[in-house]
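1. Everything below, folded, please.
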Amino acid sequence: MTKVLILSDSHGLTDELNAIKERHQVKSMIHCGDSELDMDAAELEGFYKVAGNCDFDVRYPDEQTLEIGGLIFYVTHGHLHNVKMDLMGLSYRAKELNADVIC
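-> Sure, this is the predicted structure:
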C-alpha cells in the first residue's frame, strides 16, 4: 500500500515542515495550502501543493488532480469551496474529477 503524507496550514513553520518530512520519509507528499512560503521554498520540495487563502505566490495552482497508488486525489484548499458552510461544493467538484480521495 502506498503511503501519502497529507498536511495543510503550516503557516510559515519551516522547522516543523522539515521535521515532519524527516520523520515520515514517504514518496508522496501533499500540502493543501496556507504554507505561506514561496512555491519553490526548500521546505516544500517534493510536495504536490496548492494555494491557500494565505498564500500569495501566484505560481501555486488552485487545485490539482493526482494519481497516486492507483487512486485519484483531488487537492485544493477549503476556502474555494466554502467548506466552513458545507461540503457539497467540494464533493461535487471531486465527483466531476472522478476523485477517490479529497484533500
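
2. From here on, just use CA atoms for contacts and neighbour counts.
-> OK.

3. Please tell me I have it right and Cys54 contacts Asp38.
-> No. Counting by C-alpha atoms under 8 Å, Cys54 stays clear of Asp38, with 11.4 Å between them.

4. Isn't Tyr60 up against Val50?
-> Yes. With contact defined as C-alpha under 8 Å, Tyr60 reaches Val50; the gap is 5.3 Å.

5. Those two: which is more packed in?
-> Between Tyr60 and Val50, Val50 has the larger neighbour count (other C-alpha atoms under 10 Å), namely 23 against 18.

6. returning to what we had before: between Cys54 and Asp38, point out the one with more neighbours.
-> Asp38 (16 against 13).

7. Alongside the first, I'd like the structure of this one:
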Amino acid sequence: MKLLIVSDTHGRDANLEAAVLREQPFDMLFHCGDVEGREFYIEALAECPCTIIAGNNDFFSDLPKEDEITVFKHRILVTHGHFYGVSMDLSRLIDEARSRNCDCVFFGHTHKPVIDEEDGIMVLNPGSLTFPRQNGHKPSYAVVEADEDGGLSAEIRYL
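-> Reported below is the predicted structural model:
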C-alpha cells in the first residue's frame, strides 16, 4: 500500500498538485495540517481516502486536531504537532504515540522533513510543499510503502 504524506501547504495548490501527479497511483493521502480551507479540493485531487488534520493556521476549521489510522499491522497517529512542542524536540510526541499504542506518527508544523525511529516508533514529518525551512529550501513530501506482512519503508522526496 502506497501512502502519500504532505503537510503545511497553506492554501497553495501548485506543488501539491505536482506531488500528487508525480506519485499517482497511491492508496491513501495524509495531510498533517495547515491546509487553510483547501480540504475539499485536496480530497478531490487525491481521488483516494484522505486523512486531513487541522494545523495551527486552520482557524475555524471543522477538521480533527488529530487522528489514529490503522494500515495493515501499523497504528499511525496523525497530528500537526504544535500541541506537542515539536519545534523544540519530539519527546512529547513520541510519548503520546506510545501511550496510544501507535508505532508510527506523522506530523508537520516545523516545515522541516524528518524520518527517524525512536524506541520502535517511526517519526515522520514530510516537510512543507509551500514554505520549506530546511537547508536548501526544497519543497518536500513523503512516500510510505506498507505491506500486509508488517513491512514499512519511508522516503522523503523533493520537487
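
8. Quantify their similarity with the TM-score.
-> The TM-score (TM-score structural alignment, normalised by the length of structure 1) is 0.86; 101 aligned residues with a C-alpha RMSD of 1.5 Å.

9. What is the aligned counterpart of Tyr48 of structure 1 in structure 2?
-> Matched to structure 2 by TM-score structural alignment, Tyr48 of structure 1 sits across from Thr51.

10. Give me the three-state assignment for that match.
-> With DSSP: H, G, I helix; E, B strand; the rest coil as the basis, Thr51 of structure 2 sits in strand.

11. Roughly how far does the closest residue to Arg38 of structure 2 other than its chain neighbours sit from Cys48 of structure 2?
-> Leaving aside its chain neighbours, Arg38 of structure 2 sits nearest to Gly11 (5.8 Å; criterion: C-alpha to C-alpha, 6 or more residues apart in numbering). Per C-alpha to C-alpha, to the nearest Å, Gly11 of structure 2 is found 20 Å from Cys48 of structure 2.

12. So for those two, which residue has more residues nearby?
-> Taking neighbours as other C-alpha under 10 Å, Gly11 of structure 2 and Cys48 compare with Gly11 leading, 17 against 13.

13. Next up, the contacts around Lys84 of structure 1.
-> By C-alpha atoms under 8 Å, 6 or more residues apart in numbering, Lys84 of structure 1 lies in contact with Gly78.

14. what does it align to in structure 2?
-> Match for Lys84 of structure 1 (TM-score structural alignment): Ser87.
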